[in-house]
Structure formats: structure tokens, C-alpha cells
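[1] Sequence plus predicted model, see below.
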Amino acid sequence: MTAPFVSSGALAGVPHGFFGRRGGVSSGALVSLNCGLGSGDDPALIAENRRRVADAVLPGATLAGLYQVHGNRCVIIDHGSDPTARPEADALATRTPGILLGILTADCVPVLFADREAGVVGAAHAGWKGAIAGVTDATLAAMETIGARRADIVAAIGPCIGRASYEVDDGFVSRFLADDPANERFFAAGKPGHAMFDIAAYVAARLAAAGVARIAIGGQDTYAEAEDYFSYRRACHRAENSYGRQLSVIGLT
């Protein structure tokens, strides 16, 4: 059995998928397609869920992942890499067929990249810390080192927390305005001392500023769409002991 997923027209012809929480074997608060290795779920169930993801997109592929740390490091993966190593980083790139790059999220922004002409793909986990630190810029740079041309790279932004669900305080806003006053456009008015942050739009703007000409935004809100997606913030608000993670993947045939 495989699992349902969302794809992006921007990446048409490239094996990829943004998965949610449906189509897996986990139970309870983690039902059902929990792919998070650090979630406290039964490792056997996580392994089966991850197998279903891979089979749905690129059967027989090696699924490569990371120990994500909310930074801006991108690692290059090839057939000489150990797919179980999980290096500390927040993005991957490859030009090697048969490898599926995987990014875990639970409100943060998953970004998938492809240069079809060069045969290079990438994937990034952009939480707010990694986004402002330039994780997408690092992914583009890494892709270029293995043959991609920035003008030919397309990017798709997958399910993440939406602006209507992402309340932040004024201190958070100040960090972004100190980095660039133009970032004010990504915040809408909230209750006193707070604002609503459009992280997907911020990531898209970073990509555009870096020279990516085609950027697609899926528009799903992981916090609001509880039946379809895991959400760290929603789990916190509900005082749940754990939270699941969804997987976004891309590879080459």
C-alpha cells in the first residue's frame, strides 16, 4: 500500500511528493503516516510509513534524510553516501538517480527544487530560523556545485503553517525587520504585541531574490488542516505529549 500525496505542477515530470498524515500505520495522536524518527513512535511503524512514501514516488529508491537542526547547511548526497547517517543539516541536493531526498516538517516550510536540464534536485527544511539564516540560498548554491544553473531551477513550497495560524510576538517581528526592513510586508496585524507571520511568502521572496524564476506555493495550512497534516504548534496548544512529522520527497529516475 502506498500513501496519498500532493504534487506541484512546477515540478511536473520529476518524482516528488508532499505527504501529509494519511495512508500510514501509526495510531493515536500520531495517526497515521508519521515519518518522524524523533517522534517517540514505534520505529517499525515509522519504517513502514517511510517505505510507503518512497514506494508512492520512486519505488526502489534509497530514502536519504537528515538530523534537522534549524540551520542553513545543505549536504550533497550520492551513491557513496550512507542513507542512514542523517547528518546534521537542513537541506540536501543530489544529481544521482535512485536517491530520494526527504525533509520532515510539522509547520515548518518544506521546499523542493529541481533543474530538469542538469538533472539536479534539492530539498530544504525552512523553519523561521533556517529561513532567515538562508537555508534556501545554501541549497541553491549546493545545487550549482553539482551542475545546476540557477536560472533553470524551479522551486515548490509545500504544506506549512499559514499566516492565519502563525501568531508571533513583537520580538519575533523585530528580528526580521532588523535583517531587512522590507520584511514588514510578511506580517499582518494581530492582537496587541503580536502579529501574524506569512512564512511561506517570506520563503518565496527569498527564493525570488536569489534568482529562482518559477516558484509555486501549495497553500495548505498544517495547523488548520488537522485531519490532513501534523502540526507542532497545534500539538502544543492541545497539550499533546508528542507530535508527528510529515515527509516531503524528491528524486531522479
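    Arrived safely, thanks for sending.
[2] Going by C-alpha atoms from here, please, whenever you check contacts or count neighbours.
    Will do.
[3] sec struct for Arg50, please.
    helix (DSSP: H, G, I helix; E, B strand; the rest coil).
[4] What is the neighbour count of the residue lying closest to it once chain neighbours are set aside?
    Closest residue to Arg50 apart from its sequence neighbours, by Cα to Cα, 6 or more residues apart in numbering: Cys35 at 5.8 Å. Neighbour count of Cys35, defined by other Cα atoms under 10 Å: 32.
[5] Surely Cys35 touches Gly244?
    Yes: using Cα atoms under 8 Å, Cys35 is in contact with Gly244, at 7.1 Å.
[6] OK, contacts around the spatially closest residue to Gly147 that is not a sequence neighbour?
    Spatially, and ignoring its direct neighbours in sequence, Gly147 is nearest to Ala118 (6.0 Å; Cα to Cα, 6+ apart). Going by Cα atoms under 8 Å, 6 or more residues apart in numbering, Ala118 touches 147-149.
[7] can you redo the residues you listed as a markdown table with neighbour count, secondary structure and distance to Asp169?
    Shown next, in a markdown table, are the contacts of Ala118 (neighbours: other Cα atoms under 10 Å; DSSP: H, G, I helix; E, B strand; the rest coil; distance: Cα to Cα, whole Å):
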| residue | neighbour count | secondary structure | distance to Asp169 |
| --- | --- | --- | --- |
| Gly147 | 15 | coil | 41 |
| Ala148 | 22 | coil | 39 |
| Arg149 | 17 | coil | 39 |
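[8] try this one next to it:
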Amino acid sequence: MSAIDPLRASALGDIPHGFLGRQGGVSTGAVAGLNVGIGSRDDPAAVAENRRRAVAAVLPGAALASVYQIHSADVVTVAGGIADDRRPRADALVTATPGVLLGILTADCVPVLLADAVAGVVGAAHVGWRGAIGGVTDATIAAMVALGASRNRIAAATGPCIGRTSYEVGDEFVARFAEADPETDRFFGAGRPGHAWFDIEAYVAARLAAAGIGRVEMMGLDTCRDEARFYSFRRATLRGEPDYGRQISLIGLSR
């Protein structure tokens, strides 16, 4: 395996951060690479080593804080690391404490990293379709503001996720979004009868912009199509594979 090479977003400037893929890890088999998924069937020792390597690649010496993700709009404010066996049930984290690295796991969902460099406040959100429509990004921004961030200073970046040409959904899915907001039809493209293609990354970016975030950067990387670089739940499901890995996205503040 190659060395870890975190993807960085120019919008986040010098804030320590990175969207990591599957390169640089010790896991083998179906989850070969940098699998950080505690819920996978991978060897726990391999997962722990991968998580250690991920932290070292982005902010050496930092304390990792992650959550037990449940596809909600719940956000936790943290001031230190969180032990893997004590992760709170939520889908986003915010902090103003230097030396803490916020981690979000994905395998097709949208990882969102946010920062107000002036206030010294950062956030990370795991955004699946339920969290997207439920407002997890809005809740994350509100939690950052509560720590002193300003909406007009917050920058955000959406990382590798399932792309529009890979995310086929049914008409009932489209109807659910249309009921919440009739203007969401622009995020869906016509597919085979009874189906459509959903651009979840563009939808999430639009939610961020609507919440007052002036700079939003989209990485535009499709996890489902790029097997060499990323894990993908949908790809594994379509192939009938017994397990799938998770990649991690990280952001923190230097001491």
C-alpha cells in the first residue's frame, strides 16, 4: 500500500484537515487499505492502527474525537478526544479546542469539513440523505456559531462521496425531497422508468450556501466509481460483497 496522502481543500486554508481514502493502511481482504470502520468485520487491531495512522497524517499528536453515526441531525460539542468505546450517537462534531481532531467516517455519504479560522472553530459532519434532508449541516453551523464562529467567515468543503452517475434512486425517494422543498428537482436527473440519479454532493453544497456559508468547495470525487482510492457501500452491495471499509475525514486546530 502507498503512503497516506490526505486530500485537502483550498477553501479550508491552513487549518489541519484531510479527506482520506483507502491508501496507506494495514487492513487486508475486502477492506484492504486504511479501513477505519469500527463496525466492519475487520481485525480490530488493524482498524486501531489505521486510525492512528490517519491522525498522524493530518495532525500528529492530536486526540481523535469521533461519533457513533446514526444518520441524524445531532451534533456534539467536544473539548477533548473520545475513546472508541464511548462515542456518542450523533453525526457531527464541533470544537474550539486545539489539539483535538474531529473524525467523520463515510463509505458513499458526504463528509463535510468546516472552519472559521479567525474564531478558531471547526466542525465535521457525516451527511447521508437522511441527515441532508434533516438538516445536519444547519445544526453543525449553529453549533459552531455557539462557540464563536461567524457564518460569513465559515468555509466548508464536501469530500469524496457517491457521485450523481452512481446514485440511482426510486421515484418515492425523489418525492420525499420534493415534499420538503419543491426546488430540489434540480438535483435529480432522469433515469430508467421509476428511477432518477441524485446529486447528493450538490444538494449538500446548496444547503450550506443557503445557511449563509459564503465559500463552499466540492471535491467532486465519486467513491463508488473509484475502487482504487475509496471504499463504497453501494459498490460492495451491488457486488454482493460480505463487508465494506470506511474512510475518514479529519479536521482540527493546531496547538
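    Alright, I've got the coordinates. No experiment lies behind these values; they were computed from the predicted model shown.
[9] Could you dump the contacts of Ala118 of the first structure into TSV with distance to Arg214 of the first structure added?
    Formatted as TSV, those follow (distance: Cα to Cα, whole Å):
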residue	distance to Arg214 of the first structure
Gly147	19
Ala148	15
Arg149	13
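[10] Tell me where the second structure has strands.
    Here the second structure has its strands, by DSSP state E, at 17-19, 63-66, 75-77, 92-95, 100-106, 110-116, 121-127, 155-158, 168-170, 188-190, 195-198, 215-218, 247-252.
[11] can you redo those as CSV with distance to Leu7 of the second structure and mean neighbour count?
    Rendered in CSV, the data for these read as follows (distance: least, Cα to Cα, whole Å; neighbours: other Cα atoms under 10 Å):
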stretch, distance to Leu7 of the second structure, mean neighbour count
strand 17-19, 5, 26
strand 63-66, 18, 24
strand 75-77, 24, 20
strand 92-95, 20, 30
strand 100-106, 14, 29
strand 110-116, 12, 29
strand 121-127, 15, 31
strand 155-158, 11, 25
strand 168-170, 26, 16
strand 188-190, 27, 15
strand 195-198, 24, 21
strand 215-218, 12, 18
strand 247-252, 9, 30
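[12] Could you work out which of these reaches nearest to Arg52 of the second structure?
    strand 63-66 (8.8 Å; Cα to Cα).
[13] what about Ile157 of the first structure, distance to Thr62 of the first structure?
    23 Å (Cα to Cα, to the nearest Å).
[14] What of Leu101 of the first structure?
    Relative to Thr62 of the first structure, Leu101 of the first structure is positioned 9 Å away (criterion: Cα to Cα).
[15] Can you find the partner of Tyr223 of the first structure in the second structure?
    In the second structure, Tyr223 of the first structure lines up with Cys224, judged by TM-score structural alignment.
[16] Neighbours of that match, how many?
    For Cys224 of the second structure, the count of nearby residues is 23 (other Cα under 10 Å).
[17] show me the contacts for the residue nearest to the spatial centre of the first structure.
    A centroid search over the first structure (Cα atoms, centre = their mean) returns Pro110, at 1.6 Å, as the residue closest to the centre. Residues near Pro110 of the first structure by Cα under 8 Å, 6+ apart: 103-104, 123-126, 157-160, 248.
[18] Show me which of the residues you listed is closest to Ala178 of the first structure.
    If you rank those by distance to Ala178 of the first structure using Cα to Cα, Ala126 comes first, at 19.2 Å.
[19] ok, now which ones touch that closest one?
    Under the contact definition (Cα under 8 Å, 6+ apart), the residues listed for Ala126 of the first structure are 70, 90, 108-111, 135-136, 203.
[20] And it, how far from Ser81 of the first structure?
    Relative to Ser81 of the first structure, Ala126 of the first structure is positioned 23 Å away (criterion: Cα to Cα).
[21] Return the residue of the second structure aligned against His125 of the first structure.
    Here His125 of the first structure is matched to His126 in the second structure, going by TM-score structural alignment.
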